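Colleague: coords below, sequence missing:
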């Protein structure tokens, strides 16, 4: 079985908006965002906080999930995050 090393993640920006992205290294990608070298959208919107990440076995699966999630409404993303907090111990 292939190791899951493709990730989709959601950042909560300082202005309350969400940014969804794809990476193979979440920690490194967040460092890039925080240094202003990530996505144009996140520049000047700090502080940034990782609120969600999901691993996928293939790049294709992760990119499809990212594409779909980017079409979600804010309410859809908040529902996902709410479900995560309800499921945690």
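Modeller: Looks like it arrived, so ask away. These figures come from a predicted structure and were not determined experimentally.
Colleague: from here on, contacts and neighbour counts on C-alpha atoms
Modeller: Will do.
Colleague: residues contacting the residue of the chain most remote from its centre?
Modeller: Outermost residue of the chain with respect to the C-alpha centroid, by C-alpha atoms, centre = their mean, is residue 1; its distance is 24.5 Å. By C-alpha atoms under 8 Å, 6 or more residues apart in numbering, no residues touch residue 1.
Colleague: residue 2 too?
Modeller: Going by C-alpha under 8 Å, 6+ apart, residue 2 touches residue 57.
Colleague: where does it fall, secondary structure wise?
Modeller: Assigned by DSSP states H and E, residue 2 falls within no helix or strand.
Colleague: residue 53 versus that one, what's the distance?
Modeller: Counting by C-alpha to C-alpha, to the nearest Å, the gap from residue 2 to residue 53 is 19 Å.
Colleague: one more to weigh against that first structure:
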């Protein structure tokens, strides 16, 4: 019996995408959607949102800082709550452990992981003052957003 187009596995191809702010093209995997399939988050974009409202298992770019707000760590994850627990337990990145970077001050949710990874790479190339301005616009008091994650 032959497989129908709707039950076959989508093909994955690689394409180069230029992301604003990135210094180089990024190679991303893109699934081709066949006729009759509706992808999750179709027609929606959540890029740039600061609301942390139970979307913990969604691709997310985040920025952590230390108590004095001088050092930054930019990361990406598909489960922000679990990743923050790792950082808080000292099992995150070495840079975070060494400099006690544990305060979540910025989170930006995306529809797909390739979008989140591209945004993370762009943010990592930003100057410190640009990151400060981004955080201040979204979180003027630089509060720890992790507490609102668990609420």
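Modeller: It's in. Owing to the predicted nature of the structure, the values given are computational and were not obtained by experimental measurement.
Colleague: wait, is residue 75 of the second structure part of a strand?
Modeller: Yes - counting by DSSP: H, G, I helix; E, B strand; the rest coil, one finds residue 75 of the second structure located in a strand.
Colleague: quick one: the helices in the first structure?
Modeller: Ranges of helices in the first structure, per DSSP state H, are 26-34, 59-70, 74-87.
Colleague: can you redo the ones you listed as JSON lines with mean neighbour count?
Modeller: Rendered in JSON lines, the data for the helices of the first structure read as follows (neighbours: other C-alpha atoms under 10 Å):
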{"stretch": "helix 26-34", "mean neighbour count": "16"}
{"stretch": "helix 59-70", "mean neighbour count": "16"}
{"stretch": "helix 74-87", "mean neighbour count": "11"}
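Colleague: of all those, which lies closest to residue 45 of the first structure?
Modeller: helix 26-34 (9.3 Å; C-alpha to C-alpha).
Colleague: which residues touch that closest one?
Modeller: Outside helix 26-34 of the first structure, the residues that reach it (C-alpha under 8 Å, 6+ apart) are 7, 9, 23, 38-39, 42-43, 46-48, 50.
Colleague: count the residues that sit near the equivalent of residue 43 of the first structure over in the second structure.
Modeller: Following TM-score structural alignment, the counterpart assigned to residue 43 of the first structure within the second structure is residue 97. Residue crowding around residue 97 of the second structure was assessed by other C-alpha atoms under 10 Å; the count is 15.
Colleague: where along the second structure do the strands fall?
Modeller: Per DSSP state E, the second structure carries strands over the ranges 12-17, 26-31, 60-65, 72-77, 103-109.
Colleague: which residues touch the fourth one?
Modeller: Outside strand 72-77 of the second structure, the residues that touch it by C-alpha under 8 Å, 6+ apart are 58-66, 83, 95-96, 101, 116-117, 120, 123-124.
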